[in-house]
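Colleague: Here you go, sequence then predicted model.
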Amino acid sequence: MFGNLNSNIVLLLCCMLLSLPLSAAPIPIPVHGHFAFSGNEFAARDFGNQLHSLPWAVLHPKKASDVAATIKHVWQMGPAASLTVAARGHGHSLQGQAQAPQGIVVNMESLRGPHEMHLVKGGPSSPYVDTPAGELWINVLHHCLKHGLAPKSWTDYLHLTVGGTLSNAGISGQAFRHGPQISNVRQLEVITGKGDLVVCSDDNNADLFHAVLGGLGQFGIITRARISLEPAPKMVKWIRVLYSDFATFARDQERLISAEKTFDYIEGLVIVNRTGLINNWRSSFNPQDPDQASHFVSDGRTLFCLELTKNFNPDDEADIDKEIKWLLSELSYIPSTLFVTQVSYVEFLDRVHAAELKMRSKGLWDLPHPWLNLLVPRSKIHTFADGVFGNILTDTNNGPVLIYPLNKSKWDNRTSFVTPDEDVFYLVAFLPHAAESEGLQNLLNQNRRILNFCDAAELGVKQYLPHYKTQEEWRAHFGARWEIFAQRKSAYDPLAILAPGQRIFQKSISIL
């Protein structure tokens, strides 16, 4: 059913959508939810706030079958129809990736709800939660905590949909140990570009399962996901220490991610020409000695912050404190810059949301976000740091810059995601906001200078949350993996109906 629209209006609108004469009007699509043909400005925007493309319609599904019926209908119209379909989660794409110009956007959050999440505690394998892909990770967390459990791997920001992060990778400071979120999925329910609803896993329809994980929405729309869980701690010791020397900072990070006994979360930040370092970072870190923290300034220097956590339950606190003391004794940070706080597990995982509320109150959250996320091979990270930090990047006052190493052994190379071809590589994320158009252009120019430097120095960098304008650039991004990527597209979405905002394939144009 199409909400309150009668069938004649639906036929007319479908003709408009498909540029067909009324006599060629298709049969109305049978859905339990509804289509909206106005008031869809939200679907033309995203967190990046740079590209804005209004769709012809937004589908608000009630069941996965609504998504399947819609895609099946577009598929059956054949290549002559220009209509495309994009899944939209919570709208945190950066470059219009979840938009469908003149097409249909599927509002995936319409499928979410606590009654749709099912948790299985035990059995022959580890516990898991079965959740709609349109559910927010923060809600998955709260649901699992009722049973003393939690997912293993996270993103820094939890107000994102499950399907959205699994279509990319899902990376945070736990990924060195557990891998990204796409390495912790047991099963998926997927709607392919032909409108087929397929349940897939490592053992069943494995090629589609691996294609969709990190697949940028190109092979199917994820409608449900089964996520592995582990016992959840109650509390977190949250630590920040500073370095003035990048080589020492990188060496300590790499030592920690390779150690058997180590911290539970490891991330780094770059601080260039900034004051008020501790209390003005991007999250609600409140050190136990705020006076000491507030007096620490960078004096125009480039500094590097190592951010660490250790999870614990109250009965284990004394032992955890001893372990932290030993772990810190192995590091070579500036001794006077040890800042410590203690928060609940939920407070730590949801730390960026606390910063979001502050930014919203200042009108900063909805500004353009010209972010740039890179994966840099370990062998090239010092060249990258020398060329970028303090040279191309002259301050970090518009937003944080993250840098931390990851272990390639924790990534599944059968998925669509591509990484540098080294055992260890670094995530380097430039996460600014632009207060005015001139500032936006300056930040975009800075991003281009960074990418040009990487190309000229032949660093072998890969983009995370990639954005390219031509298929030639996409071919270069995937490298030797391009052929299998294109073959999977031909198998699961041969008309290139899905995710047009990624700008990888164009409908009605040959894929291979």
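Modeller: Cool, the structure landed. What you see is a predicted model, and the numbers here were worked out from it, not measured in a lab.

Colleague: Going by C-alpha atoms from here, please, whenever you check contacts or count neighbours.
Modeller: Noted.

Colleague: Do you have the strands of the stretch 251-400 of the chain handy? List them.
Modeller: For the stretch 251-400 of the chain, the strands defined by DSSP state E, counting those that start in this stretch cover 265-272, 302-312, 339-344, 372-377.

Colleague: Need the residues that contact the first one.
Modeller: Contacts of strand 265-272 from elsewhere in the structure, counted by C-alpha atoms under 8 Å, 6 or more residues apart in numbering, are 172-174, 176, 253, 256-257, 277, 298, 300-310, 389-390, 393-396, 400-405.

Colleague: Can you select the buried ones from those residues in ChimeraX?
Modeller: One line in ChimeraX is enough to select the buried members of the contacts of strand 265-272, burial here meaning 16 or more other C-alpha atoms under 10 Å:
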select :172,173,174,176,253,256,257,277,301,302,303,304,305,306,307,308,309,310,389,390,393,394,395,396,400,401,402,403,404,405
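
Colleague: here's the one I want to compare it with:
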Amino acid sequence: MSNLGKLKPWNPSIPPELFSLNISSKLSTNSDDIKESSKDFGKIVQKILPAAVLYPSCANDIIDLIQFSYDLSVPFHVAAKGHGHSIRGQAMAQNGVIVEMNSLNNNNENCGVRVSWDSDLGFYADVGGEQLWIDVLRSTLEYGLAPVSWTDYLYLTVGGTLSNAGISGQIFRYGPQISNVHEMDVITGKGELVTCSKDKNSELFFGVLGGLGQFGIIIRAKIVLDKAPTRELKKLVQGLNYLGGFMFKKDVTFVEFLNRVRKGQIELELKGMWDVPHPWLNLFVPKSNIMQFNAAVFEDIILRQNKPTGPILVYPTSRKRYTHPPPHQPPSFNIYI
């Protein structure tokens, strides 16, 4: 995360005064903790070790850490780590401090998942940034509700996906997860806890959503909810033009469908294939270039050259579904992801 207003080089080490703060008992320099916090899902970037790991019990612990770094003439790196599913070391902090966001789950006084209703907003959930989407799903379904936009894999933190985009098959209809947030509590690079929305501190709000963690750490997000879908197989099939012999169905519940990647994860874990390097790549391709991309990648590299590959997912969508397209998107009205 950036420390706002700091233009000097980063401190190559953390100052010993850090361990005299009130959060000292929640800081660890244990070699096992250091090693564990320096891993991510990608398994590509190696040996970027933090100097310490913070296990916060509340937002104030994170505030104390960032304020301490900001007040130094030369700050040190601070990075928030959720479930560790970055691909290329984005949640690492060499010689700095990793904030293990999952630790916030140990305090029942933190936000967790709270479902509410508002006459202007409708149903929504106040969700802690450390919460996994699978837990958000389970909690909201108790009320017959669910978020409208998902990722294909649910064992990711809310703060993590909102710091990127949060993309899945629902994007063509509802947009990414970052387009379905009413409000957030964010700890800025100055160590200030700020509530922001499209109408309040909007510059921070739109900077943090899809901002890759460079503008703050998401502590709480107010997520859009709608009624959870019910099964309507007959209605879906009616009106479609198809040959009866080619129709097939796979009967799964709403939760099983959303959590479908979890089954594949368990199978790969049993084969020892889950903890291997994942050189995955996400691309935003403008509609104007999709045919060239198809010819060069799908038809040439994959089919003609027969290069081995993993799963390929393509999501056509319109920028209309983005309330604020992230700066890394191409300037095209329609895009393929």
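Modeller: Happy to help now that I have it. From a predicted model like this one, the values you see are computed outputs, not experimental measurements.

Colleague: thinking again about what came up before, make TSV from the strands of the stretch 251-400 of the first structure and add distance to residue 318 of the first structure to it.
Modeller: Formatted as TSV, these follow (distance: least, C-alpha to C-alpha, whole Å):
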stretch	distance to residue 318 of the first structure
strand 265-272	19
strand 302-312	10
strand 339-344	14
strand 372-377	37
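
Colleague: For residue 52 of the first structure, find the nearest of those.
Modeller: With C-alpha to C-alpha as the measure, strand 372-377 is the member of these nearest residue 52 of the first structure (18.9 Å).

Colleague: in the second structure, what residues pair with that closest one?
Modeller: Here strand 372-377 of the first structure aligns to the second structure at residues 281-286, judged by TM-score structural alignment.

Colleague: Could I get the buried residue list for the matching stretch?
Modeller: For stretch 281-286 of the second structure, by 16+ other C-alpha under 10 Å, it's 284, 285, 286.

Colleague: Would you map the helices across the stretch 251-400 of the first structure?
Modeller: With helices called from DSSP state H, counting those that start in this stretch, the stretch 251-400 of the first structure shows them at 290-295, 317-329, 345-349, 351-361, 381-388.

Colleague: Take the ones you listed and lay them out in a markdown table including distance to residue 114 of the first structure and mean neighbour count.
Modeller: Shown next, in a markdown table, are those (distance: least, C-alpha to C-alpha, whole Å; neighbours: other C-alpha atoms under 10 Å):
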| stretch | distance to residue 114 of the first structure | mean neighbour count |
| --- | --- | --- |
| helix 290-295 | 39 | 14 |
| helix 317-329 | 33 | 13 |
| helix 345-349 | 18 | 18 |
| helix 351-361 | 20 | 15 |
| helix 381-388 | 43 | 16 |
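
Colleague: would CSV of those helices with distance to residue 249 of the first structure be doable?
Modeller: Formatted as CSV, the helices of the stretch 251-400 of the first structure follow (distance: least, C-alpha to C-alpha, whole Å):
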stretch, distance to residue 249 of the first structure
helix 290-295, 20
helix 317-329, 13
helix 345-349, 23
helix 351-361, 24
helix 381-388, 11
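
Colleague: Among the ones you listed, which comes closest to residue 151 of the first structure?
Modeller: Comparing the helices of the stretch 251-400 of the first structure by C-alpha to C-alpha, helix 345-349 comes nearest, at 11.2 Å.

Colleague: packing partners for that closest one?
Modeller: strand 235-243 (3 or more C-alpha pairs under 8 Å, 6 or more residues apart in numbering; DSSP states H and E).

Colleague: now the strand it packs on, how far from the chain's geometric center?
Modeller: 24 Å (C-alpha atoms, centre = their mean, to the nearest Å).

Colleague: Surely residue 196 of the second structure is in a strand?
Modeller: Yes - counting by DSSP: H, G, I helix; E, B strand; the rest coil, residue 196 of the second structure is found in a strand.

Colleague: Show me what it aligns to in the first structure.
Modeller: In the first structure, residue 196 of the second structure lands on residue 200 (TM-score structural alignment).

Colleague: And the helices of the stretch 251-400 of the first structure: which comes nearest residue 185 of the first structure?
Modeller: For the helices of the stretch 251-400 of the first structure, proximity to residue 185 of the first structure was assessed by C-alpha to C-alpha; helix 345-349 is nearest, at 19.4 Å.
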